[in-house]
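Visitor: quick one: sequence and predicted model below, then my questions.
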Amino acid sequence: HRLVELVEEEMAALLPNPETMALLKAAMDAAGEEERAGALPLLEGGATPAALVEVYRRLLEVLPRLNLPGAEACAGELRRALARAGELLGRLEETEAKLEQLFAQMDFRPLYDRRHDLFAIGYDKEEERLTNSYYDLLASEARLISYLAICRREVPPRHWFKLGRALAEVEGQLGLVSWTGTMFEYLMPSLVMKHYPHTLLDMTYRTALLAQEQYGKKRKVPWGTSESGYYAFDLHFNYQYKAFGVPDLGLKRGLIEDMVVSPYSTMLALPFLPGKALVNLKRLLADGLEGEYGLYEAVDYTPERLPPGEKRKIVLSFMAHHQGMSLVAMDNLLHGQVMQRRFHAHPLVKSGEILLEEKVPSRPIITKDYKEKVEPLEEQPRPAARLVRTFELEPRRVLPRCHVLSNGRYYVLLTDRGTGYSRREGVQLTRWRKDCLLGGYGFHIFFKCLKTNRIWSAAYEPLRQEPDSYQVTFAPDKVTYTRVDDLLSTHTEIVVAPEDDVEIRRVTVANNSREDVVLEVTSYGELVLGDHQADVAHPAFHSLFVKTEALPEEAVLLASRRPRAKGQPCHWAFHSLVVDGEMLGQLQFETNRGNFLGRNRALYQPQALERPLGGSTGTVLDPIFSLRQRVRVQAEGAVTLTWLFGYAESREQALALARKYRNGETVLRAFEMAQSRGQVEANFLALTEERLALYQDLIPHLLFLNPLRSRYAREIARN
């Protein structure tokens, strides 16, 4: 393991080199008894840093009397090792002083509720009071704090006896119940707290270990459950975390619904059941839990969370506090409960040991009489939810169908007609209005056949020309527009990159005729790069602060909004084109809306589609992004154009993103990761086909001016 290697490297740096060690051993054989005794910690190994410092100092004193060959080089090596050991010892002493200070400054009284004589779970900062939940069970990790607080006289001893002592019976043995039945609740305090034979806690430890072992046996998996990560993700692909325990010991409902095994739970059992724990660890290793820094966080056997056909999923992460507990447990096993002895050597800790000698009550209160039946885990067939919706063209529909793509920061709204907007958190990137009759808002791609002069767009908007065939697909990860015009078909896929604030439009043009076709492909998007309400209130003034820039050699357009006040952030956007096919002529561009549309024209009949783009940049009156490239589509062939649009916080970042996504492998990875994120998001939100349809059908009623609002205004007001 890498962790072992790091420790070995650190320890090797504290010792002299092998040549010096060999010389010292030879010299010690001929030296006197005093010199040999002084060097024994070094020669036999196992010396602490403090002992090494002392040994090196004594060796440097006696070295002149040993008549060693190469004594000067040997002395230099000893001085180097002394410096390293002294440096480490200094760091350890500094850490010790910090820990002593932290311990002295701890004060648990603010979390103690004197009415209940219990510690609250936490403090509600907003309401400025303790929470109404308490640590009220003796079988809890919090008993370590209870013990310390009593020893420090911060809370009265009666608090210890206010902790619940209800018992559960497992295979004829009694033990305290806990809230979630985890190994952590039972065994974590034992890393430093002593327990005595034939006491309540000793009996509880044995019962908890038996229950954990039996639970794993019944489930036909390794044993050892505690709070840990499991195989579920949030929207940022972070593993989720919660407590998993044994139903026979835990009061919490629903424990039987999960089966997650964590290696650190077995590690906690090492000082109690070393033989069985080692066998269990070997089972975990056989299941693939060995990682670079030790054993992975957990393995999830819960059928509902596993992909079809798989029996387990490993949680590929490491948590420092779980690794730390594992190291302490191994230290206790190998060195006779050394951490317990150190902890109880403190007079303050020693003063409360009588609390740990509590005997088993003669009239125990037994709870958990009803035991849930534990069955072996079996794969449960789950019908796959169809989260993909497909629509035909409905130009007479009042409100369009809508879908939202997002990576958690960057949002793209898309309608079945091809309109929408792009937004990055609070920054509106492209222009948007609520009136769905106007149309045209969003990011559009135009095609022009140079042989026939026919013009059409990738979606229905903004030209509103009905194609021979039209289909829109809304999937969790992307939106797809497919249309056929004569013998040319266009397939447009739109995703938002999960890793960056970039939207990708991959357009594939297929030529189904027997002749080559030359197309002029043009993009268009109106820029805002600021507050949406400010753009609605005064678009002309709001646009004055946007400056554009072109880099034709890289097929990139840049735009930035200058801050209007000190301390405001500077917003940047970029637009780029990558062509996989035969290109003809030079790239054209335009960043002035007036030049693109022309006088008294709208987006459904722009003059730019009739003439070359003007190439204007700088502080334009109304900024847009527009790129144009001619391409040749071979007979019965296809050309793929990838349009990139994204947000950045600086010019350097914008250029870096544009260059990054010019790589085809990066674009392919973005599509794959978007698909994975879509699946994770669907599982995280528990989306079903019915829920997804309902949410998507609600979007247009929230975003567009809706005639139903006027019709039912009185009912809405009453509600």
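Guide: That came through, no problem.
Visitor: can we go C-alpha only for contacts and neighbour counts from here?
Guide: OK.
Visitor: the stretch 151-300 of the chain: helices as residue ranges?
Guide: With DSSP state H, counting those that start in this stretch as the criterion, the stretch 151-300 of the chain has helices at 158-162, 183-187, 200-219, 263-269, 274-286.
Visitor: can you redo those helices as CSV with mean neighbour count and distance to Ala39?
Guide: Formatted as CSV, those follow (neighbours: other CA atoms under 10 Å; distance: least, CA to CA, whole Å):
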stretch, mean neighbour count, distance to Ala39
helix 158-162, 15, 50
helix 183-187, 25, 40
helix 200-219, 20, 43
helix 263-269, 28, 36
helix 274-286, 16, 35
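Visitor: and for the closest residue to Pro274 other than its chain neighbours, the neighbour number?
Guide: Using CA to CA, 6 or more residues apart in numbering and skipping the chain neighbours, the partner closest in space to Pro274 is Leu333 (7.9 Å). A total of 20 residues lie near Leu333 under the criterion other CA atoms under 10 Å.
Visitor: reformat the helices of the stretch 151-300 of the chain as JSON lines; add distance to Thr20.
Guide: Output for the helices of the stretch 151-300 of the chain, formatted as JSON lines (distance: least, CA to CA, whole Å):
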{"stretch": "helix 158-162", "distance to Thr20": "57"}
{"stretch": "helix 183-187", "distance to Thr20": "45"}
{"stretch": "helix 200-219", "distance to Thr20": "50"}
{"stretch": "helix 263-269", "distance to Thr20": "39"}
{"stretch": "helix 274-286", "distance to Thr20": "39"}
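Visitor: out of those helices, which is closest to Glu227?
Guide: The minimum distance between Glu227 and the helices of the stretch 151-300 of the chain falls on helix 183-187, with 7.2 Å, by CA to CA.
Visitor: this is the other structure I want to compare:
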Amino acid sequence: MKKYFSLLLVLLLIVSATLPAAASAKNTNKGKEIALSKQLKAISKNTYRYFEDFTDKKTGLTYDAVRMDNGEINAQKFTSPTNIAMYMMSTISAEEVGLISREEAVTNIEKTLNSLKDMDKWNGLFYNWYYTEDATLMTDWGQFISTVDNGWLSAGLVVVGQAYPELYEETHALVEDMDYSTLYTPEVGQMRGGYDVATESYTAHHYGAFYTEPRVASYIAIGKEDVPEEHWWRMFRTMPESWDWQAQIPEGYTETYDGVDVFEGHYSYKGTKYVPSWGGSMFEALMPQLVLKEKELGKNALGLNNKRHVDIQIQYAKEQGYAAWGMSPAATPDNYSEFAATPLGMDGYKSDGTVTPHATFLALEYAPMEAFNNIQALKRFDMYGKYGFLDSVNVETGEVTQAYLALDQGMTMVSIVNYLKDGVIRDYFHQDQIGKSPEDLLMKETFSIQ
């Protein structure tokens, strides 16, 4: 009996020692969560100020970018379909967190919709560049119809129509007119990169890689019934094993979905399996989940893979000795370039120490505490100001790019609000039949990365 009492005493001592430590850790995490939420609200206010100050008051079209040259503001007064979508979804996000009123949000978005109705189009699809001052076509850079950019504009319009039902008829009409069948090649089962109206020619390439940003356009084209569901399964999870130019020879197996054989391939990094993107950047991997319920519905496929890409981005940056993580295409002091955690790509982009803040915000819902710590690390580079975070910093040299991009400001804004409001922008998108009808495609797939 004495032996049992001794054992019980030891157990009680262990439990009593463990409980305070566990409670302390829980309280610490809770405190960080509260601090993160407060910080995100403050960042959203500064980030949205970009759209308030650099959107044309008459047309409702946001400038593509703003560069700070020796203290002078150099605004690039043209815009793209993706920028327009980011503005509209950022405006909804601003209303969701109380930065602007509902009335102000609707009034501002109505200006944008009025411009969209009158803008030059091809089969209802929008060209890649328009002047913000009068919404006319910008022909200096050609007359290109981009599949992925139109996908984002459709997504933004769908979200607006559900957030503000009084605008639904206008947004629905615009989306219905956008004919994605004109960009689809049935024999290949894939979407073209786009179409050049001036030369009357399609791009030579199709969007063949599945785990890349254009999957939003594919999802919407299926939701609209412009293209068949088969398209979803005809894209490559990895390229076939025989294509030896890719970064790794993939491992996996063939699975059949809806009568289509799909090679469920994967790469590996330090023992972690994942389906690669094309270049290995954060926005290819995670920008689509701004509107697609990959985290909620694709638990065995896209949602799981999103988490793997975040984890490897963090791990890779640490192994490189970087003071912060988050590699993705961004503005540079001279121009714009692609950056990535190189191993995550089929044909990986470079990694030279350039880090962009929007990558951190895209990762919020998968690694919130790591994102909290990374925000502090980024702020130590003196890159946070009136409009939120500047677009990039080279953490090796300390050089900060003095620019803000509408695209990256928008990704930051929508990511913050999805985190703070439990995926509200995704909820709006999936309330629409276009977002709801293909949900089974997200749910039924299992990647070979379990």
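Guide: Ah, there it is. These numbers come from a predicted model, not from an experiment.
Visitor: send over the TM-score of the superposed chains.
Guide: The TM-score (TM-score structural alignment, normalised by the length of the second structure) is 0.57; 279 aligned residues with a CA RMSD of 3.0 Å.
Visitor: against Ala94 of the second structure, how distant is the residue mapped onto the residue nearest to Pro274 of the first structure from the second structure?
Guide: Mapped onto the second structure by TM-score structural alignment, Leu333 of the first structure lines up with Tyr419. Going from Tyr419 of the second structure to Ala94 of the second structure by CA to CA, to the nearest Å gives 13 Å.
Visitor: just tell me what Lys194 of the first structure corresponds to in the second structure.
Guide: Counting by TM-score structural alignment, the partner of Lys194 of the first structure is Lys293.
Visitor: I'd say its match and Arg426 touch.
Guide: Yes. Assessed by CA atoms under 8 Å, Lys293 of the second structure is found in contact with Arg426 at 6.2 Å.
Visitor: more neighbours: the two, which one.
Guide: Lys293 (24 against 21).
Visitor: check contacts around that one.
Guide: Arg426, His430 (CA atoms under 8 Å, 6 or more residues apart in numbering).
Visitor: can you give me the separation between it and Ser281 of the second structure?
Guide: Lys293 of the second structure is 20 Å from Ser281 of the second structure, by CA to CA.
Visitor: do the same with Thr212 of the second structure
Guide: In terms of CA to CA, Thr212 of the second structure sits 9 Å off from Ser281 of the second structure.
Visitor: looking at these two, which is more packed in?
Guide: A count of neighbours by other CA under 10 Å puts Ser281 above the other of Thr212 of the second structure and Ser281, at 30 against 24.
Visitor: does the more buried one touch Leu344 like I think?
Guide: Yes. With contact defined as CA under 8 Å, Ser281 of the second structure and Leu344 form a contacting pair (7.5 Å).
Visitor: per the alignment, Thr182 of the first structure pairs with which residue of the second structure?
Guide: Per TM-score structural alignment, Thr182 of the first structure is aligned with Ser281.
Visitor: sorry, back to before: and the match of Leu333 of the first structure, how far from Tyr87 of the second structure?
Guide: Remark: distance between Tyr419 of the second structure and Tyr87 of the second structure (CA to CA) = 18 Å.
Visitor: try Lys295 of the second structure
Guide: Lys295 of the second structure is 24 Å from Tyr87 of the second structure, by CA to CA.
Visitor: what do you get for Arg380 of the second structure?
Guide: 28 Å.
Visitor: of Lys295 and Tyr87 of the second structure, which one has the most company?
Guide: Tyr87 (32 against 20).
Visitor: am I right that that one is in a helix?
Guide: Yes. In this structure, Tyr87 of the second structure lies within a helix as judged by DSSP: H, G, I helix; E, B strand; the rest coil.
Visitor: which residues touch Leu153 of the second structure?
Guide: Applying CA under 8 Å, 6+ apart, we find Leu153 of the second structure in contact with Pro81, Thr82, Ile84, Ala85.
Visitor: now check the first structure for the residue matching the third one.
Guide: Using TM-score structural alignment, Ile84 of the second structure has no partner in the first structure.
Visitor: how close does Ile84 of the second structure sit to Glu319 of the second structure?
Guide: As judged by CA to CA, Ile84 of the second structure and Glu319 of the second structure stand 37 Å apart.
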